[in-house]
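A.B. asks: Predicted model follows, preceded by the sequence.
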Amino acid sequence: MTTFRTTTPLSRLLPPLVLGGAGFSYQIISNPSSTQALQVLKRAFELGLRAIDTSSYYHPSEVLLGEALSHPDIASNYTRDQYILMTKVGRITATQFDYSPAWVRQSVTRSLERLRTCYLDVVFCHDVEFVPEDEVLEAVGALFEMVGQGHIKYVGISGYRIDVLAHIARRVQEIYSRPLDIVQNWAQLTLQNDRLAREGLEAFREAGVSCVCSSSPLAIGLLRSNGVPVGDLGDFHPAPQGLRRAAKEAADYVAARGESLATLALRYSIIRAQSISDADFRVTTIMGITSIAELEDNLGTARQVLPMSDEPRWLWTADAGPSVELSQRKFEEDEMLFKSVQKILGPWKDYSFPSPGNGWDVARKRPAETRL
């Protein structure tokens, strides 16, 4: 078994864009299928998008991705070192968590089997604010051990609460005398909520983290014209009705000016990520994608603000680096629309979703009303 020596910071390897695997789950769509996953993945790889983020919680995403990656259309054209696989441990269902070292090891082993791979590039502890901090730290330690065993290359944590993520990142550095490699935060580097840039990134830098993933640039589908996505698990979106109405008003306003709110919001998130990134600290954007049409639309948007070349390699490596000049020029073109949307959002600008909320008992890792 190979022992990974993660001397190369992840900021030098992770590309500016990542394909989100939640688009192959029941949370997002009603009928995730192996055909859908293969079609999207094959086209994504052709276009140069070869970094994938998923979770064991996004059922059946890992299974579908594993089937697609092992299909001859992909396996015969791309070697394992030509794409990056990231997944998560700890969250099992909407109300069930297990951060014990035994479960972490079991979950990683299961992910390796589902994804049909001999190693994972990144494993995150999933939604860390839902469990006691000491359990997260113990789980991180188990993942560090698995790096030494050759199962994982890099270790990170994910969640919504920026203060919790920053505090855990500092404690990891203190306890293990090495930093986390990466932190993932969702829906807080967006046109609606930009708190990650102002409240989190410097704290992560200080804790030695070299890479941050900004996921849900559309705030789980809030920032689009057709409302939040509803899959087989129902409407799980945390946005209150007032915010939903404001987002719909903003979408109508942007549409009346010949633009799509989803496209505008994605440009904003990518531009912000690029403006913050440098050679030693990368902020990368995870895009939730469910179809080839959505994939091509999103990459078309990305090409407006990322450096381009005829070789699709620019999308799946960090070689190109941030293009501040290109991003700044596009930001200036969009600035009036950005400000107009944020004005329409009004008091909902920078509103943060409660996570985990008053209905959750962190100490007991279950809904607060549950009694045994």
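C.D. replies: Arrived safely.
A.B. asks: C-alpha from now on. contacts and neighbour counts both.
C.D. replies: Fine.
A.B. asks: Okay, residue 100 and residue 208: tell me how far apart.
C.D. replies: Remark: distance between residue 100 and residue 208 (C-alpha to C-alpha, to the nearest Å) = 25 Å.
A.B. asks: Neighbour count for those two, which is higher?
C.D. replies: residue 208 (19 against 15; other C-alpha atoms under 10 Å).
A.B. asks: Please tell me I have it right and that one contacts residue 183.
C.D. replies: No - contact between residue 208 and residue 183 fails when scored by C-alpha atoms under 8 Å: they sit 10.8 Å apart.
A.B. asks: The nearest residue to residue 278 once chain neighbours are set aside: what secondary structure?
C.D. replies: Excluding the flanking residues, the one nearest residue 278 by C-alpha to C-alpha, 6 or more residues apart in numbering is residue 322, at 6.6 Å. Secondary structure, DSSP: H, G, I helix; E, B strand; the rest coil: residue 322 is coil.
A.B. asks: and what of residue 334?
C.D. replies: Once three-state DSSP is applied, residue 334 turns out helix.
A.B. asks: Tell me how many other residues surround residue 90.
C.D. replies: By other C-alpha under 10 Å, neighbour count at residue 90 equals 28.
A.B. asks: let's bring in a second one:
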Amino acid sequence: MASEITPIVMGGAAWSHQLNHDAETRPVIPVILNAFDHGIRTIDTSPYYEPSEKILGKALADPQISSLYKREDYFLMTKVGRIASEEFNYSPSWIRESVERSLQRFRTGYLDVVFCHDVEFISDAGVVEAVRTLWEFVEQGKIRYVGISGYPIDKLVRVARLCKEKLGRPLDIVQNWGQLTLQNTKLRTEGLRQLGEAGVKMVCSSSPLNIGLLRAQGVPIGRLGDWHPAPSDLRLAVSKAADLVAEKGDDLASLALRFAVRETARKEKGLPAMALIMGPGSVAEVESCAAAAKSVRDQNTQGKFGDLRDDTVLDKEGVQSDEPLVQGVREILGRWIDFSFESPPKGWDVEAGKMGKVE
């Protein structure tokens, strides 16, 4: 599987109302074509990112794309379980309905990966049973690989261990967000080895900008308003860091992307392979992501494809060049280094899958 997922993945949240008011009117076909041309041939989305699956599925079936790329030329990842901000359904019946709906939306006979989405919001036992249901689709040939996604690393590790113990087979893949970034590297320091010990072969790190926090213009505001979990003092520290980077003739988002690409590409013996999920919503953003990914590569190393499908061999001079600015940003962030958000929020009942009663 590690050889099938491209090192850089196109995230589908850019086509959601959570992040963008104009999700339906964004030029999705040029974005996909540009991403594929750069070698970004893996797409990750979710029904929760409404209407992302519908938009991407329609675009992939358009002759502008389908005439150039066959289904086996790209890798599709989606999710089940999360329906809305405070609505989850991990029942076997809903898991089955959700998978079949995704197959229809993408007009395909199979999905490469299906994740249980944001597993911290339900019980460990509930996740294990959902994974069991997804294995049924693997046996039917409708899903190739099964995984879980979520934020708290301890939950991901615990559930991965339980799946191996209770189901007799390890998870194929795990996705975590916002914790292999310029601000927070806990996925590497606290999770990667443990996930590998639980049998996980592939780990995807999403949101290298920490859902839009690590950029000069601040957090994104979509139809849900300002939902970003970053406290005001962290936002202020990021703003100061962005000013420092600008003074040095660089851009915080670009620096953060380069940092995340390097961290994801850094291989350690015995640890799971990694891929980085970025979320470009325009051709310009694809170009920015591709430029950041290519800028950290050793230009003297030619891979099999000559694009972002190839493993990244890091440019050591580039690493050294960025290091003073990376350290300057991290000094400004100070106490916010490795700060993790609270997920689920206080009062959430994981057994019921909803907010508990306020006493």
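C.D. replies: Noted; the coordinates are in hand. Just so we're clear, the structure is a prediction, and the values are computed from it rather than from any experiment.
A.B. asks: And the helices in the stretch 201-350 of the second structure?
C.D. replies: Applying DSSP state H, counting those that start in this stretch to the stretch 201-350 of the second structure gives helices spanning 232-247, 252-265, 283-295, 316-333.
A.B. asks: Now render those helices as JSON lines, adding distance to residue 82 of the second structure and mean neighbour count.
C.D. replies: JSON lines is the format used below for those (distance: least, C-alpha to C-alpha, whole Å; neighbours: other C-alpha atoms under 10 Å):
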{"stretch": "helix 232-247", "distance to residue 82 of the second structure": "27", "mean neighbour count": "17"}
{"stretch": "helix 252-265", "distance to residue 82 of the second structure": "26", "mean neighbour count": "24"}
{"stretch": "helix 283-295", "distance to residue 82 of the second structure": "27", "mean neighbour count": "18"}
{"stretch": "helix 316-333", "distance to residue 82 of the second structure": "32", "mean neighbour count": "15"}
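A.B. asks: Same list, those helices, but as TSV with distance to residue 100 of the second structure please.
C.D. replies: Formatted as TSV, the helices of the stretch 201-350 of the second structure follow (distance: least, C-alpha to C-alpha, whole Å):
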stretch	distance to residue 100 of the second structure
helix 232-247	40
helix 252-265	32
helix 283-295	30
helix 316-333	44
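A.B. asks: Residue 42 of the second structure: which of these is closest?
C.D. replies: Closest approach to residue 42 of the second structure among the helices of the stretch 201-350 of the second structure (C-alpha to C-alpha): helix 283-295, 13.3 Å.
A.B. asks: Contact partners for the one residue sitting closest to the centre of the first structure?
C.D. replies: The centre of the first structure sits closest to residue 215, judged by C-alpha atoms, centre = their mean, with a distance of 3.4 Å. Applying C-alpha atoms under 8 Å, 6 or more residues apart in numbering, one finds that residue 215 of the first structure lies in contact with 20, 184, 185, 186, 187, 285, 286, 287.
A.B. asks: residue in the second structure matching it?
C.D. replies: Correspondence of residue 215 of the first structure to the second structure, assessed by TM-score structural alignment: residue 206.
A.B. asks: again, but for residue 296 of the first structure
C.D. replies: Checking TM-score structural alignment: residue 296 of the first structure goes with residue 287.
A.B. asks: which ones are touching that match?
C.D. replies: The contact partners of residue 287 of the second structure, by C-alpha under 8 Å, 6+ apart, come to residue 34.
A.B. asks: Could you do the one 4 residues further on as well?
C.D. replies: For residue 291 of the second structure, no residue counts as a contact, taking C-alpha under 8 Å, 6+ apart as the criterion.
A.B. asks: Now check the second structure for the residue matching residue 168 of the first structure.
C.D. replies: Residue correspondence to the second structure (TM-score structural alignment): residue 168 of the first structure is matched to residue 159.
A.B. asks: Once you drop chain neighbours, what's closest to its match?
C.D. replies: Residue 159 of the second structure's closest residue in space is residue 124 (C-alpha to C-alpha, 6+ apart), at 6.1 Å.
A.B. asks: What count of nearby residues applies to the equivalent of the one you found over in the first structure?
C.D. replies: Residue 124 of the second structure maps onto residue 133 in the first structure, with residues paired by TM-score structural alignment. The number of residues packed near residue 133 of the first structure is 18, by other C-alpha under 10 Å.
A.B. asks: try residue 55 of the second structure
C.D. replies: If we define neighbours as other C-alpha under 10 Å, then residue 55 of the second structure has 21 of them.
A.B. asks: Looks to me like it is in a helix.
C.D. replies: Yes - counting by three-state DSSP, residue 55 of the second structure is found in a helix.
A.B. asks: aligned partner of it in the first structure?
C.D. replies: In the first structure, residue 55 of the second structure lands on residue 64 (TM-score structural alignment).
A.B. asks: residues contacting its match?
C.D. replies: Counted by C-alpha under 8 Å, 6+ apart, residue 64 of the first structure has contacts 24, 33, 34, 37, 38.
A.B. asks: just residue 202 of the second structure next, same as before
C.D. replies: Residue 202 of the second structure touches 1, 2, 172, 173, 174, 272, 273, 274, 275, counting by C-alpha under 8 Å, 6+ apart.
A.B. asks: And the second one? What does it align with in the first structure?
C.D. replies: Which is residue 2 of the second structure. Per TM-score structural alignment, residue 2 of the second structure is aligned with residue 11.
A.B. asks: Pretty sure its match sits in a strand.
C.D. replies: No - per three-state DSSP, residue 11 of the first structure lies outside any strand segment and is helix.
A.B. asks: hang on, it packs against residue 321?
C.D. replies: No - under the criterion of C-alpha under 8 Å, residue 11 of the first structure makes no contact with residue 321, lying 9.8 Å away.
A.B. asks: For the two, indicate the residue with more neighbours.
C.D. replies: residue 11 (24 against 19).
A.B. asks: check the fit of the biggest strand by length in the second structure onto the first structure and give the mean distance.
C.D. replies: Scanning the second structure for the longest strand, with DSSP state E as the assignment, gives strand 143-150. Its matched residues in the first structure lie on average 0.3 Å from strand 143-150 of the second structure after superposition (mean C-alpha distance after the TM-score superposition for the first structure).
A.B. asks: any idea how far the aligned partner of residue 215 of the second structure in the first structure is from residue 217 of the first structure?
C.D. replies: Residue 215 of the second structure maps onto residue 224 in the first structure, with residues paired by TM-score structural alignment. In this view, residue 224 of the first structure and residue 217 of the first structure are 11 Å apart by C-alpha to C-alpha.
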